[in-house]
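A.B. asks: My questions concern the predicted model and sequence given below.
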Amino acid sequence: MDSKPVRNTMLPYGRQWVDDDDIEAVVRVLKSDFLTQGPAIERFERKVARYVGARYAIAFSNGTMALHGACFSAGISTGDEVITSPITFLASSNCVLYMGGTPVFADIKADTWNLDPLEVKKKITPNTKAIIPVDFTGQPVEMERIMEIAETHDLVVIHDAAHSLGASYGNQKVGILGHMTMFSFHPVKGITSGEGGIIVTDNETYYRKLQLFRNHGLTKNVALMEDNDGPWYYEMHELGYNCRMTDLQAALGDSQMNKLDLFVERRREIANLYTEAFSDMPGLVTPYQADTANSAWHLYVVRWSTESFRVSRKEIFEALRSENIGVHVHYIPVYRQPYYKRLGYSSENCPEAEAYYREAITLPLFPSMTDQDIRNVISAVHKVYYMFVRQLD
C-alpha cells in the first residue's frame, strides 16, 4: 500500500465560507453609527424568522446563551427535570444546570442517532418540566412524536436545532416545530456570524422573556413599567444577562442567510457522494436518511464496526488523520464528562449512545470543499478501510 498520504495538508472537518458580500456587509456596519444594539440585529432576526416561518426571533451572542435564555423563559428552576440526548454538545444540558434544573439523559435511536421518543417516555417523572430534543448532524428529530409526548404531560419543548438550519421535517422548515427553537451560527454551522445564536418562537410570552434575559432584565417598554420618570427611564424586571449579539455579527449572519440554501444544497451533494462511495463496504455504517425529514447535513458521521475490523476506533481515527483528513468525533456522551460524574451521572442506561460512541468518526463536510477535497476523503476512507480488512486475511 502507498505510504504517501492522500493529501499534503490537513483538511478540516468544517470551515466557514465567507465571501466579498459578507465582508462588505460587515464593513458597512463598521462605518455606521452602530456597532451593537443597532438596526442590523433586528434585520437579521426578521430574516431568520421569515425563513423558518416563525413570528419572532431573538438573537444572542452565542447558541449556548440562546439555550440558557430558552430555559429561563420556560421557567426551569431547582427541582425541575429536563430530558435531552447524551449525544450532543455540552450546551444542550448545561443550559439546564445554569437554571438549577437537572438534566435527564434518554437514549438515542440506533438508526438516526437522535433522541428516541420511546426512551423519552420512560424518563418522564412528576418533576419533568421540559424536553430538549437535538437535531444531531442536521437530521431532524421526530418532532411530531416529541410534541405529542409534551402535550400529554404539559411539557415545554426547546428544540436544539444548532445543526439543522435549512433542514425540513415533513413539509415544514425546522424552526416552528417546538415551542422554542435554537439555531447556532458558529463558524462550522450552516451559516456563521462568527459566534452567535438565535431563538425562534411563535409564543409572545417567551419572546418577551427572552428579550429581558439577553439585556440584563431591562425594559424601556412604557407599557411594562411600574413607574416612569421620563424618556430616559428604564426598569430591571428580571435578573438577566448581557448576551446581546453585536451589529457586526448580525450583518455577517444576514449576508450569510442569502446563501443558506446554496450551502445546504452543496452539503447534500457531498453527503450523497460519500454515501454512494461507502455503500458496499461491510462493517462501515453510513448515516440513515429518514423519508420524513430532509437533513441539513451539518456533519457526516460514519460508524466503523470495531468488532468487524478487530481494531480500536482510535487506530482508525489516527490512520485517517495520518492521511491528512481532519476527522473528528461527535460527541462524547455528556454523562461521561468529569463534571457530570461528580454530579452523580454514570452510564445512565444508554446502551445505544455507548455503542454509537465506540464507533463514530466524523468526516470533513463543508460547502467550500472542492471536488478534489471530496475525492481525497473518499480515497483516504477506502485506503484505511482496506488496510484493516487485509489485516484480517
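C.D. replies: That came through fine. Numbering: from 1, shown residues only.

A.B. asks: C-alpha from now on. contacts and neighbour counts both.
C.D. replies: Noted.

A.B. asks: Quick check, central residue of this protein?
C.D. replies: Ala162 (2.4 Å; Cα atoms, centre = their mean).

A.B. asks: wait, isn't that one in contact with Met182?
C.D. replies: Yes: using Cα atoms under 8 Å, Ala162 is in contact with Met182, at 6.1 Å.

A.B. asks: joint contacts of these two?
C.D. replies: Taking Cα atoms under 8 Å, 6 or more residues apart in numbering as the criterion, Ala162 and Met182 both touch Gly63.

A.B. asks: Surely the residue nearest to the centre of the chain is within a strand?
C.D. replies: No: going by DSSP: H, G, I helix; E, B strand; the rest coil, the assignment for Ala162 is coil, not a strand.

A.B. asks: quick one: contacts for it?
C.D. replies: Contacts of Ala162 were listed using Cα under 8 Å, 6+ apart, and they are Gly63, Val134, Asp135, Gly138, Met182, Phe183, Ser184, Phe185, Lys189.

A.B. asks: again, 6 Å this time
C.D. replies: Residues counted as contacts of Ala162 (Cα atoms under 6 Å, 6 or more residues apart in numbering) are Phe183, Ser184.

A.B. asks: same thing with the one 5 residues further on?
C.D. replies: When contacts are counted by Cα under 6 Å, 6+ apart, Ala167 touches Val174, Asn294, Ser295, Ala296.

A.B. asks: The second one and Ser168 touch, don't they?
C.D. replies: Yes: judged on Cα atoms under 6 Å, Asn294 makes contact with Ser168 at a distance of 5.2 Å.

A.B. asks: second one coming, line it up with the first:
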Amino acid sequence: MIPYGRQDIRQEDIDAVVDVLKSDFLTQGPQVPAFEQAVAKAAGARHAVAVNSATSALHIACLALGLGPGDLLWTSPITFVASANVGRLCGADVDFVDVDPDTANMCPQALAEKLAAAKAAGRLPKVLIPVHMCGQSCDMAAIGALARDYGVKIVEDASHAIGGSFEGKPVGDCRHSDITVFSFHPVKIVTTAEGGVATTQDADLARRMELFRSHGVTRDPALMEGESEGGWYYQQVELGLNYRMTELQAALGVTQMTRLAEYVDRRNALAERYDAALGNLPLKRPGRLAQARSSFHLYVIRVEAARRRAVFDALRAEGIGVNVHYIPVHTQPYYRRLGFAPGQFPQAEGYYAQAISIPLYHGLTEAAQDQVVAAVEKALA
C-alpha cells in the first residue's frame, strides 16, 4: 500500500531523541525552547509557544484572545473538526463561512457578505479561524482587512502550511492575524510525533498562551499578586491546562526543522509532476493562488461526485492509500444537534462530494508516483 502521507525519520532524528532519554530532562528542559526558536525563525514571528497538539494550540490561542461563553467563533466547514471544537471548548458558539470552490479555502466574498449581515444583526464573531487547506494560505490580505474593519480577531489554522508563503512572506508571520497555529502530526510537513505551535508577534498573547499551556501557573514575580515567598514559590493566575510538549517531541522537531525547505521543495516538485501527469484526465487538480506558495501537505483531486465512491474504492483495491479531507464539519452529528444541516454551505459540500486525497509525501518516489497516476487513470477509465 502506498500511503497518502508518511513521516520522514532519519538517524539524526533518532540520535536526538536518544540523547534526550539519556539527559536530565524528559520534560520542561532546553529542547522545547530550541524548537520554539526554530519555528519562530522559520515563520518570521517574534514568539512561538509549543504544545502537545495543534488542537491544544488552537485552544490556548482562543483562550488568550478571551473567547468565552456568549462569544462567537467562525471557521471553515472544510477542516478537521478541531478548528470548530476549540470554540465549543471555550464555551462559545460556532458558525462557518463557505469556501472558495477552486481552493477549498475560506472565501473572502462569502466572509464579507456574512460579516455585513452579522453586523446588521448585532452578532459579530469575536474570533475567526481561516484554515490553510492542503498547505496553501487563504487570501489573508483580503480576510485580514475584513477582520480589521469589523474588529474581529484572527487565528490562522496553518496546521497544513508550515513552510508555505503568502505574498512572499512565510506563513506564520501574523501580518494579517493575531496568532498562527501549526501542526506536527506524523503526516504533516514536519513531525514531533504529536505536537503543535502557536506563533505571534504579540508578547502579551505569547505570555498568556504560555500560562494556559501549563495550568495557569507562573513563577514570574511580575505576573503574581503580592510578593513571592521564596525560590519555591508559584501562583496559579489563570485556569489553565497541561498542554506541555515533551523534550523528546521537541528534540525530534529541532532536527526535522533543519529539513523544512527540503521537504517543501520536494512536495512542490511532486505536485508539479502530478499536475503534468493528470492534466488530460477527467478530474480537477488543486487550484492555486497566484500570491501563495503551498507547502503541499495534501494533493486533492476532484472527480465527478457520482463516481467518487467507485474511484476511491478502485484506488484502494490497487494498493493506493487514498483518503478524503474533509467531511464538512457542519454535517457531523454533534453539529447537527446544534442546528446545522446539509445544504447550508453548498460550496463546501460540493467540494467534499468530489474530493480524493492521493499520496504525497517527501519519501514518495517518482516510480511510486507513476504507479498512483496509472491507478487513477485506470479507475477513471
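C.D. replies: Here it is on my side, so go on. On a predicted model such as this, the values are computed, not experimentally measured, just so you know.

A.B. asks: May I see the contacts of Ala167 of the first structure arranged in TSV, with neighbour count as well?
C.D. replies: Below are the contacts of Ala167 of the first structure laid out as TSV (neighbours: other Cα atoms under 10 Å):
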residue	neighbour count
Val174	32
Asn294	22
Ser295	27
Ala296	27
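
A.B. asks: which of those show up in the second structure as well?
C.D. replies: Retained in the second structure: Val174, Asn294, Ser295, Ala296, out of the contacts of Ala167 of the first structure (criterion both residues aligned by TM-score structural alignment, their matches' Cα atoms under 6 Å).

A.B. asks: In the second structure, what sits opposite the second one in the alignment?
C.D. replies: For Asn294 of the first structure, the aligned position in the second structure is occupied by Arg293, per TM-score structural alignment.

A.B. asks: Contact partners for that match?
C.D. replies: Gly164, Ser165.

A.B. asks: what do you get for the one 3 residues further on?
C.D. replies: Under the criterion of Cα under 6 Å, 6+ apart, the contact partners of Phe296 of the second structure comprise Cys134, Gly135, Arg267.

A.B. asks: What residue in the first structure is paired with the second one?
C.D. replies: I take that to be Gly135 of the second structure. Match for Gly135 of the second structure (TM-score structural alignment): Gly138.

A.B. asks: any idea how far its match is from Ser85 of the first structure?
C.D. replies: Plainly put, Gly138 of the first structure is 14 Å away from Ser85 of the first structure if you go by Cα to Cα, to the nearest Å.

A.B. asks: Looking at the two, which is more packed in?
C.D. replies: Ranked by neighbour count (other Cα atoms under 10 Å), Gly138 of the first structure and Ser85 place Ser85 first, with 30 against 26.

A.B. asks: Tell me if I'm right that that one and Phe105 touch.
C.D. replies: Yes: with contact defined as Cα under 6 Å, Ser85 of the first structure reaches Phe105; the gap is 5.5 Å.

A.B. asks: returning to what we had before: looking at the contacts of Phe296 of the second structure, which one is closest to Ile2 of the second structure?
C.D. replies: Closest approach between the contacts of Phe296 of the second structure and Ile2 of the second structure, by Cα to Cα: Arg267, at 15.7 Å.

A.B. asks: sec struct for the closest one, please.
C.D. replies: helix.

A.B. asks: so who does the aligned partner of it in the first structure touch?
C.D. replies: Applying TM-score structural alignment, one finds that Arg267 of the second structure aligns to Arg267 in the first structure. Contacts of Arg267 of the first structure were listed using Cα under 6 Å, 6+ apart, and they are Trp297, Pro367.

A.B. asks: What's the separation between Gly144 of the second structure and Val127 of the second structure?
C.D. replies: In terms of Cα to Cα, Gly144 of the second structure sits 12 Å off from Val127 of the second structure.

A.B. asks: ok, those two, which is more surrounded?
C.D. replies: Val127 (26 against 21).

A.B. asks: and that one, what does it touch?
C.D. replies: Val127 of the second structure neighbours (Cα under 6 Å, 6+ apart): Leu73, Val152, Lys153, Ile154.

A.B. asks: Make JSON lines out of those and add neighbour count and distance to Ile2 of the second structure.
C.D. replies: Formatted as JSON lines, those follow (neighbours: other Cα atoms under 10 Å; distance: Cα to Cα, whole Å):
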{"residue": "Leu73", "neighbour count": "28", "distance to Ile2 of the second structure": "38"}
{"residue": "Val152", "neighbour count": "19", "distance to Ile2 of the second structure": "43"}
{"residue": "Lys153", "neighbour count": "23", "distance to Ile2 of the second structure": "40"}
{"residue": "Ile154", "neighbour count": "28", "distance to Ile2 of the second structure": "37"}
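
A.B. asks: which of those residues still touch in the first structure?
C.D. replies: Checked against the first structure (both residues aligned by TM-score structural alignment, their matches' Cα under 6 Å), the contacts of Val127 of the second structure that hold up are Leu73, Val152, Lys153, Ile154.

A.B. asks: Map the first one onto the first structure.
C.D. replies: When you say that, I think you mean Leu73 of the second structure. Aligned partner of Leu73 of the second structure by TM-score structural alignment: Val82.

A.B. asks: Just the closest of the contacts of Phe296 of the second structure to His215 of the second structure, please.
C.D. replies: For the contacts of Phe296 of the second structure, the nearest to His215 of the second structure is Gly135 (31.8 Å; Cα to Cα).

A.B. asks: Just give the nearest non-adjacent residue to that closest one, would you?
C.D. replies: Distances taken as Cα to Cα, 6 or more residues apart in numbering put Ala161 closest to Gly135 of the second structure, at 3.9 Å, once the chain neighbours are dropped.

A.B. asks: For Leu315 of the second structure, see how far away the one you found is.
C.D. replies: 26 Å.

A.B. asks: How about Val97 of the second structure?
C.D. replies: When Val97 of the second structure is compared with Leu315 of the second structure (using Cα to Cα), they lie 32 Å apart.
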